[in-house]
Every structure is written in structure tokens, then in C-alpha cells.
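S.K.: next comes the sequence, and after it the predicted model I'd like to discuss.
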Amino acid sequence: MTSTKDDEDFLRLDRQICFSLNAASRAFGGVYRTLLKDLNLTYPQYLVMLALWEAPKDEGLAVKRLGERLRLDSGTLSPLLKRLEANGLVRRERSARDERSVTVTLTDAGAELKKAAAEVPRRIGKATGFELSEIEDLRERLNRLTEALDRSALS
């Protein structure tokens, strides 16, 4: 099989969606690292806190459910939770109904941190230079892309 000019152009690094997504992700990581420094959180810890801030305060989330929401396996999630617990932001407790299940709840300090974190999305939006409608459209497209890739991986 011979290679055509179109094949060569298609294989250029700057034409790869995976490269563009990875580059954007790394750039976001740098901005988040700067913004989250004042909150004493890493980006993965911030994601955990976002999920917990959405959960009913007194109920928290089961670790399994938290991992599903964040698309993280327990090997990645457990050390994050241990660090957040050591920093006094969350509490991990075995379920009284099922000892195999561990529930994560916010401490008062973890709940209070939400106020300080409220500025992060605004500053991220400003850093992109995008209008809110553009950000929402991009997020929707990325969600559709993720769903399509998940379905494709299952085939």
C-alpha cells in the first residue's frame, strides 16, 4: 500500500485531536495548579471536593460512587482521599449497613472551603477568553465525544 499526500497530512501531529485535547488538558492543569495553590488543593483533590460539595451534606458519597463520578479507580482515589482526610477536609467511614462500603463526607472545614473555591470557575472562564456560551458548547461537545469513545471502547 502506498502512502498518499492526504495520508501524510492526516498523520501530522497538529491534525490529531488527541494531541489537541492533551495539550489543552496540560494547559488547564497549569492554570488550575496556580488557582488551587491558595486552596491547598491539587486538581484531582479539587475534583473530589466538587463532587462532595454536590452531595447531600450529611450523606456524603460512597467511595465507589465517587470513583464512578470522577472516572477514577480506587488505586488513584484512595490516596487522594487519605490526603484530604489528613488535611481535615473529609471524613471516611465504613457503612454500618455494609462494612465493605466506605462513605466520604465533608468536615466543617471541607464544607467551608467551598466559599473560597467559588472564584475558581470564574477565573478559569476568564483565562480561556471564551464567552460562557462557548464554554458550555465546548463542554457539551466534549461530553458527547467522551460518550462516543466510551461506546466505541465497549464494542
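M.R.: That came through fine. Numbers count the residues shown, from 1 in each chain.
S.K.: from here on, contacts and neighbour counts on C-alpha atoms
M.R.: Fine.
S.K.: now for Glu140, how many residues are close by?
M.R.: 12 (other Cα atoms under 10 Å).
S.K.: list the buried residues in the helix or strand hosting Lys64.
M.R.: Lys64 is located in helix 63-70, with elements delineated by DSSP states H and E. If you call a residue buried by 16 or more other Cα atoms under 10 Å, then helix 63-70 has these buried ones: Val63, Leu66, Gly67.
S.K.: in addition, the following structure is provided for comparison:
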Amino acid sequence: MSQPQPTATEDLLRLEHQVCFALHSASRAFGGVYREALRDVELTYPQYLAMLTLWEHGELPVKRMGELLRLDSGTLSPLLKRLEAAGLVQRTRNPEDERSVIVRLTSAGSALRERAQQVPRTIAASVGLDLDELQSLHGMLGRLTEHLDASVGSAAAE
């Protein structure tokens, strides 16, 4: 179903014409699907993203995790504290740089990966797009993010 095209200047301010609102709405809908899919692994969506990062990269400094997840330390630190309290990760000071904290999976955190294997399948079944459409959407969102990041970067430089 195609979106109506704005025809007049005032139509540019209609909510239904805002790409940002379409992305916001999709994000909220994804959140609901992820809440259901993650219930069995007992993780929130942000915790799941943090665990995906550790499952993929192994132990990481908190700073690098924040870069990968696009989260600031004020958001990431409490999230990691909750994962540590759940016994899924361990945080330790880097012996070579006391200012840096290293995050690593515990054996329970590593074992949780097996239970999380069904999450992407559940999400894919909920999306309503075939694999080609999903890959195309992923590529478009990646390009959109790059352009928006560059736009913010160039605006900050002015």
C-alpha cells in the first residue's frame, strides 16, 4: 500500500507523511514483538542487543560496546549491571587501564545463546516480508542511518 504524497506545503506537516513517524511506529511494533519473543530468554530488548554484541565479539570494553550499540554510558552501565546481577556477564576493570571496564560473558551468559536462537526466527515470521524484501529494507535503513549521521556531523561542524 503506497503512502499519499503531499501536494501542498501544509501537507508536509501531516503526521502520515513523516518518515520519522513511520520509523517510530515500526520501532514500537518491533518492541512488542520482541517483548513476546524474548519472554522465554528472560531478557529485555536492550539486554538482548547487549548479549548479541557479546556473543558476536566476545569480551569487550564498555566503551566499545557503547559504540557498537549506539548507547551512551549512562544508558549502558545500568543495563550491564542488571545483566551482571542476573549472572549473565561479568564486569572487571582492565588491569592495563583502570579507567576501562571489560565485559565478558559468564558460562550462563554463553549458554543463553542456545535458547536465544529462536528469537530471530520468531521475528522473521512476524515481519511479513520475504527474505529479499527484508534484506532490501536492512540495506535502506543502513544507508538512511549513514546519511543521517553524516548530516548531524556536518551540521555540528558548521
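M.R.: Cool, the structure landed. Note that this is a predicted model, so its numbers are computed, not measured.
S.K.: just to revisit the earlier point, now tabulate the buried residues of helix 63-70 of the first structure in a markdown table and tack on distance to Arg139 of the first structure.
M.R.: Rendered in a markdown table, the data for the buried residues of helix 63-70 of the first structure read as follows (distance: Cα to Cα, whole Å):
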| residue | distance to Arg139 of the first structure |
| --- | --- |
| Val63 | 25 |
| Leu66 | 21 |
| Gly67 | 21 |
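S.K.: out of those residues, who's nearest Ile17 of the first structure?
M.R.: Gly67 (26.3 Å; Cα to Cα).
S.K.: tell me the counterpart of the closest one in the second structure.
M.R.: In the second structure, the residue matched to Gly67 of the first structure (TM-score structural alignment) is Gly66.
S.K.: if I look at its match, how far off is Pro46 of the second structure?
M.R.: 12 Å (Cα to Cα, to the nearest Å).
S.K.: do the same with Leu71 of the second structure
M.R.: In this view, Leu71 of the second structure and Pro46 of the second structure are 10 Å apart by Cα to Cα.
S.K.: quick one: the strands in the second structure?
M.R.: For the second structure, applying DSSP state E gives strands covering 60-61, 89-94, 97-105.
S.K.: quick one: buried residues of the longest helix along the second structure?
M.R.: Determined from DSSP state H, the single longest helix within the second structure is helix 131-157. Neighbour counts over helix 131-157 of the second structure (16+ other Cα under 10 Å) mark no residue as buried.
S.K.: same thing with stretch 86-96 of the second structure?
M.R.: So for stretch 86-96 of the second structure, counting by 16+ other Cα under 10 Å, buried means Leu88, Val89, Gln90, Arg91.
S.K.: equivalent range in the first structure for that stretch?
M.R.: Going by TM-score structural alignment: stretch 86-96 of the second structure matches residues 87-97.
S.K.: now do stretch 6-22 of the first structure: which range of the second structure does it align onto?
M.R.: Taken onto the second structure by TM-score structural alignment, stretch 6-22 of the first structure occupies residues 8-24 there.
S.K.: residue nearest the middle of the second structure, spatially speaking?
M.R.: Nearest to the mean C-alpha position of the second structure, by Cα atoms, centre = their mean, lies Leu49 at 5.4 Å.
S.K.: what's the spacing between the residue of the second structure most remote from its centre and Ala22 of the second structure?
M.R.: Within the second structure, the residue lying farthest from the chain centre (Cα atoms, centre = their mean) is Ala8, at 36.0 Å. Applying Cα to Cα, the value for Ala8 of the second structure to Ala22 of the second structure is 20 Å.
S.K.: and if you look at Ile123 of the second structure?
M.R.: Ile123 of the second structure is 19 Å from Ala22 of the second structure, by Cα to Cα.
S.K.: again, but for Pro120 of the second structure
M.R.: Pro120 of the second structure is 22 Å from Ala22 of the second structure, by Cα to Cα.
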